[in-house]
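Engineer: Pasted the sequence and its predicted model underneath.
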Amino acid sequence: MIQRNANFGDRTYFVLISFFILTLEVFILKFIYPYPSFLFDSYFYLNNAISNGGNCVWPPGYSWFIRICGLITHNDLFLLMMQYYAYGAGALYFYFTLQKFLSLSKFVKGFIYVLLFINPVHLYLTNFIASDILFLGLTFIWFAQLTRLLFKVDLNLLIAHTIIIILCLSVRNQAMLYPIFSIGSIIFFKTPIKQKLIGIPIIILAVFTYIQFISYQTEKAIGFRKYNITSGWQLANNMLLAYTLAPIKKEVNYPPGFKPLNNYVNKFPLTLKGKTKIFNTPMMAGIFILNYSFSPLAQYAVDHNPSDLHSMSPYKYIGIGKANVDDLYKSYAVYLIKNYPGIYLNYYLIPNICQFLCPNVECLNKYNVETNVINGEAKVWFGYLNDYIQYPNIKPEHAFNNFDILFFISGIIFILLVIFYYARKDLIKQDPAFSKVLPLIIFFLALNFAFMVLAAPVVLRYLLLNQFFFFTCAAIITQAICNRKNRNEPLN
């Protein structure tokens, strides 16, 4: 009992010190950047918070978070502080989980702690009015729970794990992987059948209920019963990126339902004169096709939406516009992929895989997308007096310019060390717990790779967990190698 209380006291002290560090970091951040950084997505989140779910373009979780913080104050510093604290709570839970189950040296513990709590990327990301840092914190909790379930399946933990899955789904669509991954992992865990028969249905039922709830909320807001009103847009974007760049003769005899849309698509290359810089990378091209007003998807959506929609809120109008054509875009994209698989492979998949290996830093090196102008939603919610913000005199964000190269190098080191680790059975025996966790990490990275390449923009801020795993696993495997050498035992 005395030892337990002592450990509890040490851990409480550790938590307080960690949150003090987080607080200090935020104040340093605000000294450099007096105002938050706003993205295109930021205004949808703020509009959803103001209207309580009026556009349904993005998952509602982050807007809910903004509204909850707004019950106390609309001060921007408070919101940023709360989302960094939420991240910190998830990171601490993950850190304690690794500490509990893995045999880590003091150096590796310190290295992981620095990655989690003194990481300039995570701190800088906190300044965005966006879901990224909150989602990263929730993901750390989700993976930590899964790690604990790997060693012992507990019904209470399974219920808590299900709740975290729903919270992750509410914040970002990328989390659709999480219930699939969790169910697949629980199936292969060495746990009693009874626990599996209870745990898996709980997750399935909860996810199904959540999807139905969001679909109902979407129908109530914009008149379309859909869970995700942008999935067809994303798929069409991916295929059109390949289809419009490929040197082929476009098919003439399309199914009648696709011909109007295809007329827009065939005119698309003509609109690119003077805009070729947009296609420097697949990511930039994808943003263009999805969002720019002169892209074929945007033009078709505007021309085929009822004219009376223009009188409503622009964000709700965009939501209805996207939902109105989403199913058509999905069917059109599937048709093109089936008929032009080689083009899809050569002009989208392979370039996107290359993009994944060295992801674009995107907005990380651009404060407020390099403008001092903000939209009305930010002015209304945060109570700003002007529609412009103070731009910082110094620009430390430019330090992120080469973080894509760092991601590539860390990924290569991770792959080489994992191969070496499995080639040396004596390393596996050093820490049996890590030998169980590592396949879980590899499985997650592989599934995330497939999702990002096939269905999401490949940008660095979406891959920070991957990079964390690269560094962490590399440090743990290096520790095992060093321990072997220190004992003067050959690596057999």
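Structural biologist: Perfect, thanks for sending it. Computed from a prediction, not measured in an experiment: that's the story for all the values here. Numbers count the residues shown, from 1 in each chain.
Engineer: C-alpha from now on. contacts and neighbour counts both.
Structural biologist: OK.
Engineer: Residue 388 versus residue 30, what's the distance?
Structural biologist: 17 Å (CA to CA, to the nearest Å).
Engineer: Skipping adjacent residues, who's closest to the residue nearest the centre of the chain in space?
Structural biologist: Central residue of the chain (CA atoms, centre = their mean): residue 462, 4.0 Å from the mean position. In this structure, residue 462 finds its nearest non-sequential neighbour in residue 132, 7.5 Å apart by CA to CA, 6 or more residues apart in numbering.
Engineer: Check residue 148 too.
Structural biologist: Leaving out its chain neighbours, the residue that sits closest to residue 148 by CA to CA, 6+ apart is residue 97, at 7.2 Å.
Engineer: hang on, the one you found in a helix?
Structural biologist: Yes - judged by DSSP: H, G, I helix; E, B strand; the rest coil, residue 97 forms part of a helix.
Engineer: structure B:
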Amino acid sequence: MLLLSTPSPGFGAFIFSNRRNSLLLAAAVVIAVMKMIIFKHFFPYMDFTSDTGSYMETALQNRNYNLWPVGYSKFLWLFHQFSRSETMLAAVQFAMLEASAFFFYFSVCYIFNPQSYFRYGFYVFLLINPLFPFLSNYFISDALFLSLGLTWITLLLWVLHKPTTLLLVFHGVLLGYAFTVRYNAMFYPLVALIPILLSAYRPWQKIAAILLPVVLIVSFVIFTRQKTAEHSGVKIFSAFSGWQIMNNAMYMLQYIPLDSGGVPAQLAGTHKAVYHYITAVKKLPRKIAVSDGSYFMWDMNGPQKGMLRDYVLAHKDKDVYAGWSAVAPLCSEYGNYMIRKYPWDFTRYYLLGNAKLYLLPELEVLGGYNRPVINLVNKDVAAFFKNGDKPKPEGKYNDLQSTLMSLFPSLIVICHLLFLEETIRYLVKKGIRKTSRKFNVALLLCWVFIALNFAFSVFAAPIVLRYQVLLIVLLLGYTLLLTEITDAPLTSREEMETEEEPLMLGI
């Protein structure tokens, strides 16, 4: 039997009519239910972060603008129409994660037919993986975005295997929605180019598959700019990104000589505030590190929060979001100006530091239970959850969370090294000849995702463990697949000729 060949039954029959697969699915469902019951015994309350209040307020008011993408708030608004139970919200988020993960698992088993390492090794990982229940227990967008990401990757594999018009539409809509949940998805259409262009779609279908998510994303950007302008008077898409650019630039300012002038006139006031602030920061016992996250933009004594306070005092009729939007263009202009002026210092003190974090990300909120210390507006919590305003004390098992989560930064390093090593072995031992063209395209897809995810993470976003979970899943899954292929005997020429498609890269 040819390794990684496609079984003949349909996908439904493959899962439900095959005794082994139906047992694996039944066991996964039973264990998932038991895992969530046990988890909620140890961690009965949902956890909050500093972002939770904004998501909650936006959902309750069903607003079309926010500091964060509104897609998760829309999901929360829909959930709130049916339930006010925080246990139910955690269960729904966990169910979505498990469903998307096993959709990926069974799709890979169906399309590529692995027999050992992936089929059983990856299955065990999904069963015992503690990241999913912990992520599901947070009132933030991570669980939803990860579910969408896993489903999106799986749909791309189906694009390679069996492209249909319905799949084209489903992929485009899902990708468009993923962008509304987190802006990390902005590079996803570039990754999708690989399987779409190399699929069996007709030329017009390929064009439609490429354009549909782009049109949806552009439409969302235009819609958001308009709604922000209506509320704040500033036509801007993401206020947060402008603040983030200035924050990123300020890391290098701790290390370089800085005078109080020498900037364009429109930036003079901002630069003067930065100069005095950085002068004070340089006197601290230690430098502010990239691992401290978005430190400068959240520091109440920092220049950005100072500009926000000045705006709010001068515009009593505006809310804080309007202030963020009004300050954002100036933050963006100043940050970009300093980066252009000191490109090598920015590379040395920010980009290289962020690149190290990519391999060893901070635990951040996953390091412990945060709800007791998060200062949320009580009326919002009480309005969203039944008994939400009652105290939710830290449990006696909080150390268990930090212990389990501390294992994953090292796992990311190990997964990268193993994936690189197995890719090299795969090429050296002629793994390309042992499998199908579609698998080689799928492997290329994985490498493109890793490269673009690295670039986006290092240049444009803070790096923490919860943002890299999809990367862990893909690296582990593909490493197991590559190991299985590389260790298999070379297929004979007669067997190769019976395969329905050429067994070569074919790109």
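Structural biologist: Nice, thanks for sending it over. Because the structure is predicted, anything quoted here is derived from the model rather than measured.
Engineer: Map the residue nearest to residue 148 of the first structure across to the second structure for me.
Structural biologist: By TM-score structural alignment, residue 97 of the first structure lines up with residue 107 in the second structure.
Engineer: from memory that match sits against residue 154, does it?
Structural biologist: Yes - with contact defined as CA atoms under 8 Å, residue 107 of the second structure reaches residue 154; the gap is 7.0 Å.
Engineer: show me what contacts the aligned residue in the second structure for the residue nearest to residue 462 of the first structure?
Structural biologist: Residue correspondence to the second structure (TM-score structural alignment): residue 132 of the first structure is matched to residue 142. Going by CA atoms under 8 Å, 6 or more residues apart in numbering, residue 142 of the second structure touches 135, 136, 466, 467.
Engineer: Determine the number of other residues adjacent to residue 103 of the first structure.
Structural biologist: By the criterion of other CA atoms under 10 Å, residue 103 of the first structure has 18 neighbours.
Engineer: Which secondary structure state does it sit in?
Structural biologist: Under three-state DSSP, residue 103 of the first structure comes out as coil.
Engineer: Verify the contact between it and residue 431 for me.
Structural biologist: Yes - assessed by CA under 8 Å, residue 103 of the first structure is found in contact with residue 431 at 6.4 Å.
Engineer: how about the host helix or strand of residue 353 of the first structure, aligned to which bit of the second structure?
Structural biologist: Using DSSP states H and E, residue 353 of the first structure sits within helix 350-357. Aligned by TM-score structural alignment, helix 350-357 of the first structure corresponds to residues 352-359 of the second structure.
Engineer: mean shift between that stretch and the first structure?
Structural biologist: In the superposition with the first structure, the average deviation recorded for stretch 352-359 of the second structure is 1.1 Å (mean CA distance after the TM-score superposition for the first structure).
Engineer: so how many other residues sit close to residue 428 of the second structure?
Structural biologist: 11.
Engineer: whoops, I mixed them up, residue 393 of the first structure
Structural biologist: If you count neighbours by other CA under 10 Å, residue 393 of the first structure ends up with 8.
Engineer: same question, residue 352 of the second structure
Structural biologist: For residue 352 of the second structure, the count of nearby residues is 15 (other CA under 10 Å).
Engineer: And for residue 487 of the first structure?
Structural biologist: With other CA under 10 Å as criterion, residue 487 of the first structure counts 8.
Engineer: And the helices in the stretch 401-507 of the second structure?
Structural biologist: 408-428, 437-460, 469-487, 493-498 (DSSP state H, counting those that start in this stretch).
Engineer: Where does the first one end up in the first structure?
Structural biologist: Spelled out, it's helix 408-428 of the second structure. So helix 408-428 of the second structure sits over residues 403-423 in the first structure, by TM-score structural alignment.
Engineer: circling back: could you measure the aligned partner of the residue nearest to the centre of the first structure in the second structure against residue 456 of the second structure, distance?
Structural biologist: Under the alignment (TM-score structural alignment), residue 462 of the first structure pairs with residue 467 of the second structure. Remark: distance between residue 467 of the second structure and residue 456 of the second structure (CA to CA) = 11 Å.
Engineer: before we move on, which element is the aligned partner of residue 325 of the first structure in the second structure in?
Structural biologist: Mapped onto the second structure by TM-score structural alignment, residue 325 of the first structure lines up with residue 327. Taking DSSP H and E as the definition, one finds residue 327 of the second structure inside helix 320-341.
Engineer: mean deviation of that helix from the first structure?
Structural biologist: Mean for helix 320-341 of the second structure is 1.4 Å (mean CA distance after the TM-score superposition for the first structure).
Engineer: buried ones in stretch 201-220 of the second structure?
Structural biologist: Buried residues in stretch 201-220 of the second structure, counted by 16 or more other CA atoms under 10 Å: 201, 205, 206, 208, 209, 210, 212, 213, 214, 216, 217, 220.
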